[in-house]
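Asks: Build me a model from this:
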Amino acid sequence: MTFSILTDSTADLQEDWAAAHQIDLIGLTINLDGKTYETVGPDRLDSESLLEKMKQGAKPTTSQINVGEFEAYFRQQVQSNQPVLYIAFSSVLSGTYQSAMIARELVLEDFPEARIDIVDTLAAAGGEGFLVIKAAEAREAGKSLEETKQMILDLLPRLRTYFLVDDLNHLMRGGRLSKTSAIVGNIVNIKPLLWIDASGKLVPLAKVRGRKKGIKEMLKQATSDIQDPTAVVAYSNDEQSAQSLKEELLSNGEIQEVIILPLGPVISAHVGPDTLAVFVIGKDGRQ
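Replies: Below is the predicted model of the structure:
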């Protein structure tokens, strides 16, 4: 292995897949009912348990990865003469990226020749995971760290992220969506379709009445500008709708493969139950 690839639990990649492809994972934590839960490892909180508690009224919060955790990982890799490429959760949505940057500087003070590259994806969930999958494929094809990083930097401005959320109050409570957008969305069954814009902000893209029309509009938006033949579908506790989305995307003709990734606990804590999302690579950059 020519270099290490690190990502965080917000990429929503299955741990067995990550292990098989030698992807290192580091986890944010979730605070729920007075307890702190890990999101990586054998004792991690699973999304199903979290979502069930949210249906019963629980209001979880999430905490970013701290500087010390990143520093420990970077030092271990550097001491093993292993370059690192960290593909990070959006800096707009979490302080995790900043923690990694601080840790990098601390390690480079002691090991100035070390190679620790950090990419702010301005993405989350399956979008972030999509980029990690691409990085793993590049490394397996023999690409260098620099070549892999440049490929990711080329892809990420063209990464399209579409979220259809059943209850916008979860995003408002976590500070990921404005109060005005959430209130408008919850009036008379209006379902705003959200996306991540060029600056990394989660903002309303379209407003439709009802979930079925929301899914139809999400498909329309997702297939309007496609360059890569692979798409990612993500969901929280609605696998049937995710499978239906997959079939619809495959029938488009331009998409040849659809990867389904269940939303992990960190993202689920912010979007809540019955969320669907689609991620594609477009031809042009996000606006």
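
Asks: going forward, measure contacts and count neighbours with C-alpha atoms only.
Replies: OK.

Asks: which helices and strands sit right next to the helix or strand harbouring residue 78?
Replies: Secondary structure from DSSP states H and E places residue 78 in helix 67-79. Packing partners of helix 67-79 (3 or more Cα pairs under 8 Å, 6 or more residues apart in numbering; DSSP states H and E): helix 96-110.

Asks: elements contacting whatever helix or strand comes next after the helix it packs on?
Replies: Using DSSP H and E, the helix or strand that follows helix 96-110 in sequence is strand 116-120. With contacts defined as 3+ Cα pairs under 8 Å, 6+ apart, the packing partners of strand 116-120 are strand 84-88, helix 96-110.

Asks: Any idea which of the ones you listed gets closest to residue 37?
Replies: Relative to residue 37, the nearest member of those by Cα to Cα is helix 96-110, separated by 16.7 Å.

Asks: One more sequence to fold, the one below, so I can look at both together:
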Amino acid sequence: MTAFFCDTNCELNYKTAAELGIRNVIRMPYTICDKEYFYDLGEHYDAKWFFNLVREGNVPITSALNAEDYKSYFEPYYQKGEDIFYVSFSSEMSGTFNYMEMAIKELSQKYPGVKFTRYDTRAISMAAGIQVAAAAKLFNEGKSVEEIVAFLDNLSSRVNAFVVVDDLNHLKRGGRITAVKAAIGSVLQLKPVIKLTQQGKLSPVATVRGRNQALKSIVDETIATATDLDKYPIVILNGDCKEEAVRVADRIQAALPGAKILHYDIGPVIGTHCGPGTIAICFVGGERPSVEA
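Replies: Okay, the predicted model is just below:
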């Protein structure tokens, strides 16, 4: 037997995960107001509460799970002799996978014969979630891990994420842009358009004057490049700016009437790095840009 795993950085809603039969979800930690929480795919998470705290000046932080944390998730299956298939967010975005590898090395020595497979989606948020959902459906159909990996290899590079952040200071704090660029950009109302790259990073690939123009640019490119609308949804995520997200969705729906559009809140782990007012669009389309962040 094989156990299927994902993590909360895929940002699937907990109800969707349950519908897909995903029972093993690795919860990623965040801290705000000196209290640590573990994201649960929205089951007990209030996006308005989180982003209002950020607006009030509270600075959230994220941290990596350690080897013992990973062992607590995986060891019960090693003990039963079950293989593990873990579809994860991008290893380029966190050092947590170094600790995971330490845990797997120890568990593999303790329980020889168990096969552990991790598929790196080279994505985050619902760009990873689209891949997790596709993998879970194939898993439920009885496809082998090897078959699912081959399928994801053909899909992954075409799962895109376009992001517009409202406050550049969040990007500065995360090292995405320099303090000078953040200061100048804030004064001039310059908004970076961020895209998920082939390398599995989030990279500012363009700068647009004004938020409306930045949003228009990602909407227009989504409309121009989205494919496979009969198979995959277009997912719009928002950092407590739902009304604006609905307007973005309406423009896409008018141009692509056959598209299934889903709305999700940005979770607290990813929200830590992008802040309130963020709009992201995740969808299957053309090949991601190959840009080193």
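
Asks: among the helices and strands packed on strand 116-120 of structure 1, which is the most enclosed?
Replies: strand 84-88 (a mean of 24; mean count of other Cα atoms under 10 Å).

Asks: How far off centre is that one?
Replies: Between the centre of strand 84-88 of structure 1 and the centre of its chain there are 14 Å (Cα atoms, centre = their mean, to the nearest Å).

Asks: Check the mean deviation of it from structure 2.
Replies: Strand 84-88 of structure 1: mean distance to aligned residues in structure 2 after superposition is 1.5 Å, counting by mean Cα distance after the TM-score superposition for structure 1.

Asks: now that strand and helix 96-110, what's the angle there?
Replies: Relative orientation of strand 84-88 of structure 1 and helix 96-110, computed by axes from the mean of the first three to the mean of the last three Cα atoms, to 10 degrees: 160 degrees.

Asks: any idea how far residue 199 of structure 1 is from the nearest residue to residue 153 of structure 1 once chain neighbours are set aside?
Replies: Residue nearest to residue 153 of structure 1 in three dimensions, not counting chain neighbours: residue 119, with 7.6 Å by Cα to Cα, 6 or more residues apart in numbering. Noted for residue 119 of structure 1: a distance of 15 Å to residue 199 of structure 1, by Cα to Cα, to the nearest Å.

Asks: more crowded one of those two?
Replies: Taking other Cα atoms under 10 Å, residue 119 of structure 1 and residue 199 do not tie; residue 119 has more neighbours (20 against 13).

Asks: Which residue in structure 1 aligns with residue 251 of structure 2?
Replies: When structure 1 is aligned by TM-score structural alignment, residue 251 of structure 2 is paired with residue 248.

Asks: residues in contact with that match?
Replies: Residue 248 of structure 1 makes contact with residue 219 under the criterion Cα atoms under 8 Å, 6 or more residues apart in numbering.

Asks: Wait, a helix at it?
Replies: Yes - membership of residue 248 of structure 1 in a helix is supported by DSSP: H, G, I helix; E, B strand; the rest coil.

Asks: The helices and strands packed on strand 116-120 of structure 1 into a markdown table, with extra columns for distance to residue 43 of structure 1?
Replies: Listed next are these as a markdown table, based on distance: least, Cα to Cα, whole Å:
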| stretch | distance to residue 43 of structure 1 |
| --- | --- |
| strand 84-88 | 23 |
| helix 96-110 | 21 |
